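S.K.: A predicted structure for the sequence below; I have some questions about it.
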Amino acid sequence: MTSVSYPAAQRVMVLYTGGTIGMQASASGLAPASGFEARMREQLTGQPGLSVPDWCFREMAPLIDSANMTPEYWLRLRDAVVEAVDVQQCDSVLVLHGTDTLAYSAAAMSFQLLGLPAPVVFTGSMLPAGVPDSDAWENVCGALVALGQGLAPGVHLHFHGEMLSPTRCAKIRSFGRHPFAALNRTGGVAKAQALPAQLNYCQARQLTTVGVLPLVPGIAAAQLDGMIDSGIQALVLECFGSGTGPSDNPAFLASLQRAEKLGIVVVAVTQCHEGGVELDVYEAGSRLRGVGVLSGGGMTREAVFGKLHALLGAGLELAEVRRLVELDLCGELS
């Protein structure tokens, strides 16, 4: 098999959102800080043997701890990426992001930027730049070097020398240099043969509301009703095993059916670290399918959450959203 090579990046836009990588001490602890561009230029200039593409820098506003990331911020980040590529003629983008929600944002951008003719790499660090044993510069330099060697268009997650698919990984550790890992999720389906024009990266997006509800033993319909009545447009239902839930609870099933009638898209994913959802294996799963729950297959929580925001935010008809949920758009189900 012949490996595919991609053009080396010539001009990279660095989008700095905040996060640990650029944090500095404050009276209340580490907090996002401006001035990272100057620190980055000083660091790279001090490594004359390092070969990286030319780059420019944009500081997003506000700078945030990634624990404060929101879907509204995603839309502004998406617009910044599109502007960098389509207006400022950058051929690649590097996003500096806090690690707590980095996998969520990278997965979300994978769907928000479908069709973008440029690679976008997310990275960050577990320790701030400049502190002893920090991983900040190795991740920044590693991402730039990878872009300089050529990457496929689409969104990537780079950390500690490893390139991961954002729609197939998650943050699994709160310490060390390897916080992210690819998850062994299964349950792939057919890839979408053609995407609606509304999903192309250059089309406008609307802000949407997606909820997440993990199932636990004894969960009551009232808890599900609270989510349904909160104004959500979609719900990620984190089920047991291969997609089972309280199938002998008529009130719970009735609430799920009510969600479908209200036009709320409910998608089941597994709570397990490995495997995926197969709703028709057990009766407890097939009953969920019977009241309108869709299968998330092997999608991670991060992937399905971002996918639902993208599909609903594109203004697609509800039937089309439901159809595309169960099809692979950018590797989330393959």
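M.R.: Done, it's in. Residues are numbered from 1 along each chain as shown.
S.K.: From here on, just use CA atoms for contacts and neighbour counts.
M.R.: Fine.
S.K.: Residue 237 touches residue 215, doesn't it?
M.R.: Yes - if you go by Cα atoms under 8 Å, residue 237 and residue 215 touch, sitting 7.2 Å apart.
S.K.: When the two are compared, which one has more neighbours?
M.R.: For residue 237 against residue 215, the residue with the higher neighbour count under other Cα atoms under 10 Å is residue 237, and the figures read 25 against 18.
S.K.: check contacts around that one.
M.R.: Residue 237 makes contact with 212-215, 266-269 under the criterion Cα atoms under 8 Å, 6 or more residues apart in numbering.
S.K.: if you set the cut-off to 10 Å instead, what comes out?
M.R.: Shown here is residue 237, whose contacts under the criterion Cα atoms under 10 Å, 6 or more residues apart in numbering are 211-215, 224, 243, 245, 266-271, 293-296, 301.
S.K.: Now list the buried members of the residues you listed.
M.R.: The neighbour-count criterion (16 or more other Cα atoms under 10 Å) marks 211-212, 215, 224, 243, 245, 266-271, 293-296, 301 among those as buried.
S.K.: can you tell me which of the residues you listed are in strands?
M.R.: 211-212, 266-270, 294-295 (DSSP state E).
S.K.: thinking again about what came up before, what sits in contact with each of residue 237 and residue 215?
M.R.: Common contacts of residue 237 and residue 215, defined by Cα under 10 Å, 6+ apart, comprise 224, 245, 270-271.
S.K.: could those residues go into a markdown table alongside distance to residue 99?
M.R.: As requested, the shared contacts of residue 237 and residue 215 are arranged in a markdown table below (distance: Cα to Cα, whole Å):
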| residue | distance to residue 99 |
| --- | --- |
| 224 | 30 |
| 245 | 31 |
| 270 | 23 |
| 271 | 21 |
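S.K.: also this one, for the comparison:
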Amino acid sequence: MDAHQLPSSVPESQVLIIMTGGTICMQRSPSGFVPARHFQQTCLAKIPIFNDGSQPQVFLDVVVNSAGERKKCSSLRTPPSLYERQVRYTVFEFEELLDSSSIDSKGWAEIAQTIYNNYTLFDAFVILHGTDSLAYTCSALSFMLQNLGKPVILTGSQAPMSELQNDASDNLLGSLVVAGHFMIPEVCLYFNYKLFRGNRATKVAASDFAAFDSPNAPPLAVTTSMQTHVNWDLVRRPTSLENFSIRTNLDTSHVACLRIFPGIKPEMVDAVLQLEGLRGLVLETFGAGNAPGGRDDAMTKVLASAIQRGIVIINITQCLTGHVSPVYAPGMTLFRAGVVAGQDMTTEAALTKLAYLLALPDSTSASVARDMANSIRGELTSHSQAVFRHPDGDGLSARTTTLTALGYAIAQGDLEKVQDLMKGENNQVLNDSDYAGNTPVHIASHSPSLEILRYFLLQGASVHLRNRAGRTPLFLAANDGLADHVKLLRKSGAHLHADERALAETQARRRPGVWALAGVGTGSLKERHEVEIQSQSSFDGDGGNNKMQAIAGSAPA
């Protein structure tokens, strides 16, 4: 279905904006621009495109600390978009607003924890951040947020929103529209009308509005004057039956980055590699991964010696585009010495990925070196990675036909027929929806075959999309009393939407067991997590057009 045909009954999306600081919220002061508080009231509430003025007394719950304490926050709502959907949002400001040049792994952990605490309360998250270290934060979060099933979009600006001429309004509005309309479950960076995969982006200009680019990967989406074009074949989706979780202890204090230059002495490199506690080094080399070997291969010996001591060294090209490949003798020499080819990763991605892997329990130099060479969050080009493509020709019509056939096969419990329909390049149909807004997962969630539901989840289907009535697959399964379906959905990270909870609590009085499995009656953050763990442990089942307009099933609800 074309986005412009969406009925007005589509539920509004709820987005949490997390304010960390940066230029976007700055205001003039006698000492220059400084981060300013009350961004929602002083800036957004006064701008019609961010505040339609309706229902001003709607408050949204926000978890404000790890203890699960909630605070009711005032919210604003955007006017209807071209897709006839409105986005309701609230701004949560960090206690200390930072210039991005001051952020570190502690700040990254605070962002990740805030998302984790509020994950079940919002459809998507927008993070406002300074531009200087924005690419580093995007890359770090992409590794820290595990089994992510919702959009997380970072943005900022080159000029404050309080200034007459600024890029802040377009960047924030574009981020809100994408977050509230499209189920892109990745950490992304939105800037100057383009949505990039966060760990493929880098800052390329100090003052231009087009401050970021993704040199080795095309944008995931581009905003035009008429609509947002999403390259759905590039979007990554979780394909494992696991709940969303975070890992916050990045080992940033034991990694370093060194840029090779003509005439660099082996002693200089050795001095860095001899730093106490150093565990990993990102080496920025010439061209396709070349570095001077030095007289009598002195440089190579320095690197090889460090690798033998357990230091992981990653070879990243200094060039903006292209990748490391040992096609020349100098690059081959490094490769043979044990230096890991970083392929087409950015320096930001390589450094944060190295810090993430080194902090994993039971990590070894060998395991880190192995994983640095493989894509784990789409941070490097991997030809073996599965992609989600639209069929050629009239993609929308073909997918509509497939969706209809899938509905019949699901109702009949015919797993073989479902698998046959999904062969080829029809994975995108998983998030498409019928006239009632039901995706294949909605249909499977209250159909007899548990294996069909499991199959869809393992193919990357979203458990967070809502139908026209505002219902998630988890609600439908619980409402039908299908305990095993509920357990499987919960194991895959599903949770009830905030708008469903009141009705779910009413239904739970009649059938408390299955609704308890769905998370009803577990108000605190700690209790919700305990139920999720219990649900997982008790589950014993086995078991065409890349610039397509938004469609009903492509939006979170």
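M.R.: Happy to help now that I have it. All values reported here derive from a predicted model rather than from experimental measurement.
S.K.: quick one: stretch 404-416 of the second structure aligns where in the first structure?
M.R.: Following TM-score structural alignment, the aligned partner range for stretch 404-416 of the second structure in the first structure is empty.
S.K.: Centre of the chain to that stretch, how far?
M.R.: Between the mean C-alpha location of stretch 404-416 of the second structure and the chain-wide mean there is a distance of 31 Å, by Cα atoms, centre = their mean, to the nearest Å.
S.K.: need the helices for the first structure, in chain order.
M.R.: For the first structure, applying DSSP state H gives helices covering 36-45, 71-86, 102-112, 136-149, 221-228, 250-261, 283-290, 301-313, 318-325.
S.K.: Tabulate those in JSON lines, adding columns for distance to residue 170 of the first structure.
M.R.: Formatted as JSON lines, the helices of the first structure follow (distance: least, Cα to Cα, whole Å):
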{"stretch": "helix 36-45", "distance to residue 170 of the first structure": "26"}
{"stretch": "helix 71-86", "distance to residue 170 of the first structure": "18"}
{"stretch": "helix 102-112", "distance to residue 170 of the first structure": "6"}
{"stretch": "helix 136-149", "distance to residue 170 of the first structure": "17"}
{"stretch": "helix 221-228", "distance to residue 170 of the first structure": "24"}
{"stretch": "helix 250-261", "distance to residue 170 of the first structure": "28"}
{"stretch": "helix 283-290", "distance to residue 170 of the first structure": "25"}
{"stretch": "helix 301-313", "distance to residue 170 of the first structure": "7"}
{"stretch": "helix 318-325", "distance to residue 170 of the first structure": "20"}
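S.K.: Residue in the first structure paired with residue 330 of the second structure?
M.R.: With TM-score structural alignment as the criterion, residue 330 of the second structure lines up with residue 284 in the first structure.
S.K.: mind listing what residue 272 of the second structure touches?
M.R.: Residues in contact with residue 272 of the second structure, defined by Cα under 10 Å, 6+ apart, are 256-258, 278, 281.
S.K.: part of a helix, is residue 62 of the second structure?
M.R.: No - if the criterion is DSSP: H, G, I helix; E, B strand; the rest coil, then residue 62 of the second structure is strand and not within a helix.
S.K.: What is the neighbour count of residue 29 of the second structure?
M.R.: Residue 29 of the second structure is surrounded by 10 other residues when neighbours are defined as other Cα under 10 Å.
S.K.: what does it align to in the first structure?
M.R.: For residue 29 of the second structure, the equivalent position in the first structure is taken to be residue 26, counting by TM-score structural alignment.
S.K.: What is the longest helix of the second structure by residue count?
M.R.: Among the elements of type helix in the second structure, defined by DSSP H, the one spanning the most residues is helix 395-411.
S.K.: and it, which residues are buried?
M.R.: Residues of helix 395-411 of the second structure classed as buried by neighbour count (16+ other Cα under 10 Å): 395-396, 398-400, 402-403, 406-407, 409-410.
S.K.: What range does the longest strand seen in the first structure cover in the second structure?
M.R.: Among the elements of the first structure assigned as strand by DSSP E, the one spanning the most residues is strand 54-64. Counting by TM-score structural alignment, strand 54-64 of the first structure falls onto residues 88-98 of the second structure.
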